[in-house]
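**Student:** need a structure here:
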Amino acid sequence: MSNQHFVEHTIAPIDTYVEQVDIQGQYIQLAAPVHLSGQLDATGLLEQSSRKPQTELEPSILQIGVDEAGRGPLLGSVTVAAAILPQHWSGLIEHQPLSGTPLSILTDSKQLSEKKRDLLYPLVQQYALGYIVADIPAAVIDQINILQATMLGMRLCTEVLLEAVIRHFAAETIVIDDTVAHPRIQVLFDGNRCPELNHTMLDKVGIKKTAIDCQAWVKGDARHTSIAAASVLAKVSRDKTMYLLDTEHPEYGIAKHKGYPTRAHTEAIEMHGVLPTHRRSFAPVRKVVENKLKG
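**Tutor:** Model prediction:
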């Protein structure tokens, strides 16, 4: 037998539902629960977080990439994911930090074939130090609009993942505060804006506002490895829910259009009606609902 020492990694699952959100000190009851699920590689995170920075300029111990899938469809949830890759795998894709790793083909999920995304999906789950996926239901999208629903998903993914990290390492050596010269957490959001995090809650669990550097990256899933990883998680997770809906409602052809407003989809809505998972605030769906009420 080999004398090589193997470290058994402890995996901590994340599985929670959010029914209320605190927005600027006011609690809002969501029209439907938001489900968040994922996991932490507790051993890997502890090893990385305990490592001393090699230079004073080394800014962070955690880089979290966040992306979404499904803003445009008429059907189903908008899915948001966040991923923490090992530090030496994190960085600009053009610098090839993933060269020679199991994730070497990872890039913007929209540039990958479905076959490659499906291949990468379990690999991202296996090798990420932490990840989380949030499904923001159609009812919530109709309640607060698609932009705010997407921002809510990005915010919740970030907060729940960070809270899980701190909760797991409460008695360990990880320290995330404002006593260092640079932020210790970098959160990279795909898009042109960052969500408003609940810093009051994060402060209570031990994460100071100054410890977090939030950045918005337009087309970030083609720039940063951590955002690209989140992109694959979000896209494949949403596709899985669409295939499940297709088995339940085959007459809508969901497996082909994935809920997007194709001609076949809009014709199916007109012929078969609106499903509970359709977004009633979106014009093509709203039109069918209004016509049915008139008729």
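**Student:** rest of the way, CA atoms for contacts and neighbours
**Tutor:** Will do.
**Student:** which other helices and strands contact the longest strand along the chain?
**Tutor:** Ranked by residue count under DSSP state E, the longest strand found in the chain is strand 26-41. On a contact count with 3 or more CA pairs under 8 Å, 6 or more residues apart in numbering; DSSP states H and E, strand 26-41 meets strand 11-23, strand 130-136, helix 138-144, helix 146-168.
**Student:** Out of the ones you listed, which is the most enclosed?
**Tutor:** Neighbour counts (mean count of other CA atoms under 10 Å) averaged over each of those peak at strand 130-136, with a mean of 28.
**Student:** could you say what helices and strands it packs with?
**Tutor:** Using 3+ CA pairs under 8 Å, 6+ apart, strand 130-136 sits against strand 26-41, strand 78-84, helix 146-168, helix 225-248.
**Student:** starting at the chain centroid, how far to it?
**Tutor:** 5 Å (CA atoms, centre = their mean, to the nearest Å).
**Student:** cool, stretch 235-253 as well?
**Tutor:** Distance of stretch 235-253 from its chain centroid, counting by CA atoms, centre = their mean, is 19 Å.
**Student:** Now that stretch: buried residues?
**Tutor:** The neighbour-count check on stretch 235-253 (16 or more other CA atoms under 10 Å) flags 235-239, 241-243, 245-246, 252-253 as buried.
**Student:** Another sequence for comparison is provided below:
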Amino acid sequence: MDKKLTIIEVKERLKSIHSIDDPAFEQIKMDERKGVQTAIKAWHKKQADALKLEQKHQEMLQFEEKLWQQNCVYIAGIDEVGRGPLAGPVVAAAVILPKDFHVLEINDSKQLSEAKRDALFDIIKKEALAIGVGIKDESIIDQVNIYQATKLAMIEAVENLSIDPQHLLIDAMKLELDIPQTSIIKGDAKSLSIAAASIVAKVTRDRMMKDYDKQYPGYGFVKNAGYGTKVHLEGLEKYGVTPIHRKTFAPVKDQIMKKR
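**Tutor:** Here you go, the predicted model:
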């Protein structure tokens, strides 16, 4: 190998190598410099990580692949976020992905950082065939209960799709819709379409809660998204119940009773 290559140049060359059978890699292996050998170890780890991501990607397409083989083209993955918080809406998303969608980092939104979710959200918005969002606020949640409100949000998300889906893949739910559907336990970790929907729902709701934080400061909505954290409960005690609080949820209900 040309010894004139610096360590930085070797690292750059490794970026374009994707197989140990590449002649260029064979040359680099012969370089005994510690910096080069360290770079090679890092390259091996990166390849192994990429392989795991690809395997996970393929595993998460098992439900979609089966339906695609049955000539079912438009498959909507559906998920929600916001069933547990004390404040704010429950948000559902329905996403129809194209067959050639190949974004390896997509996973259950709860497993991703905020920055990664935001980046993937933009990619999904750009490449998805259709996206629908359904939102049910605290008044609906208090009126019909959170489980039914979640269903209503999911149905609204499906109805807001610009393409009529031929099949629904849903995270642990059954919807009263005249569309074939499959309910999958922990679907956001098993189906790419559901995982994409979980990201859209999560980012959409988190951004809503950040706006609510400006409107109702003191509850930590920008960080806790309405969940019952210590900061949120302290804010509830200090500032009282806001219009976006769920009045039928225990800590909020208790606070209302105390004020009477």
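**Student:** Post the TM-score for the overlay when you can.
**Tutor:** Superposed pair, TM-score by TM-score structural alignment, normalised by the length of the second structure: 0.71. Supporting alignment: 193 aligned residues with a CA RMSD of 1.6 Å.
**Student:** Export the buried residues of stretch 235-253 of the first structure as a markdown table, with columns for distance to L119 of the first structure.
**Tutor:** Formatted as a markdown table, those follow (distance: CA to CA, whole Å):
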| residue | distance to L119 of the first structure |
| --- | --- |
| K235 | 13 |
| V236 | 10 |
| S237 | 13 |
| R238 | 15 |
| D239 | 14 |
| T241 | 17 |
| M242 | 18 |
| Y243 | 17 |
| L245 | 22 |
| D246 | 22 |
| Y252 | 27 |
| G253 | 24 |
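**Student:** which residues in the second structure does stretch 237-247 of the first structure align to?
**Tutor:** Counting by TM-score structural alignment, stretch 237-247 of the first structure lines up with residues 204-214 of the second structure.
**Student:** rewinding a little: between the buried residues of stretch 235-253 of the first structure, which is nearest P122 of the first structure?
**Tutor:** P122 of the first structure has its nearest neighbour among these in V236, at 10.0 Å by CA to CA.
**Student:** if I pick the closest one, what's in contact with it?
**Tutor:** Counting by CA atoms under 8 Å, 6 or more residues apart in numbering, V236 of the first structure touches 117-118, 121.
**Student:** cool, A130 of the second structure as well?
**Tutor:** Going by CA under 8 Å, 6+ apart, A130 of the second structure touches 95-97, 161-163.
**Student:** Repeat that for V81 of the second structure.
**Tutor:** Residues near V81 of the second structure by CA under 8 Å, 6+ apart: 90-92, 198, 201-202, 205.
**Student:** and those, which two are the farthest apart?
**Tutor:** Pairwise distances across the contacts of V81 of the second structure (CA to CA) peak at 12.1 Å, for the pair V90 and S198.
**Student:** In terms of neighbours, single out the busier of these two.
**Tutor:** Set side by side, V90 of the second structure and S198 show more neighbours around S198, with 33 against 29, by other CA atoms under 10 Å.
**Student:** how close does the more buried one sit to P89 of the second structure?
**Tutor:** 15 Å (CA to CA, to the nearest Å).
**Student:** Make TSV out of the helices and strands packed on strand 130-136 of the first structure and add distance to C214 of the first structure.
**Tutor:** Converted to TSV, these look like this (distance: least, CA to CA, whole Å):
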stretch	distance to C214 of the first structure
strand 26-41	21
strand 78-84	13
helix 146-168	10
helix 225-248	13
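**Student:** so how many other residues sit close to the closest residue to T204 of the second structure other than its chain neighbours?
**Tutor:** Using CA to CA, 6 or more residues apart in numbering and skipping the chain neighbours, the partner closest in space to T204 of the second structure is V91 (7.6 Å). Neighbour count of V91 of the second structure, defined by other CA under 10 Å: 31.
**Student:** Likewise for M173 of the second structure?
**Tutor:** When neighbours are defined as other CA under 10 Å, M173 of the second structure has 19 of them.
**Student:** give the contact list for it.
**Tutor:** Taking CA under 8 Å, 6+ apart, one finds 151, 183-184 in contact with M173 of the second structure.
**Student:** ok, now with 10 Å
**Tutor:** Residues in contact with M173 of the second structure (CA atoms under 10 Å, 6 or more residues apart in numbering) are 78-79, 147, 150-151, 154, 181-185, 187.
**Student:** again, but for Q111 of the second structure
**Tutor:** Neighbouring residues of Q111 of the second structure by CA under 10 Å, 6+ apart: 117, 189.
**Student:** The nearest residue to I131 of the second structure once chain neighbours are set aside and C72 of the second structure, how far apart?
**Tutor:** Of all residues not flanking I131 of the second structure in the chain, V95 sits nearest, at 4.7 Å (CA to CA, 6+ apart). For V95 of the second structure, the distance to C72 of the second structure equals 15 Å [CA to CA].
**Student:** the more surrounded of those two?
**Tutor:** Shown here are V95 of the second structure and C72; by other CA under 10 Å, V95 has more neighbours (35 against 14).
**Student:** Tell me the residue in the first structure aligned with the more buried one.
**Tutor:** Using TM-score structural alignment, V95 of the second structure pairs with A83 in the first structure.
**Student:** residues in contact with its match?
**Tutor:** For A83 of the first structure, the contacting residues are 38-40, 63-67, 124-125, 128-133, 157-158, 161, 187, 225-233, by CA under 10 Å, 6+ apart.
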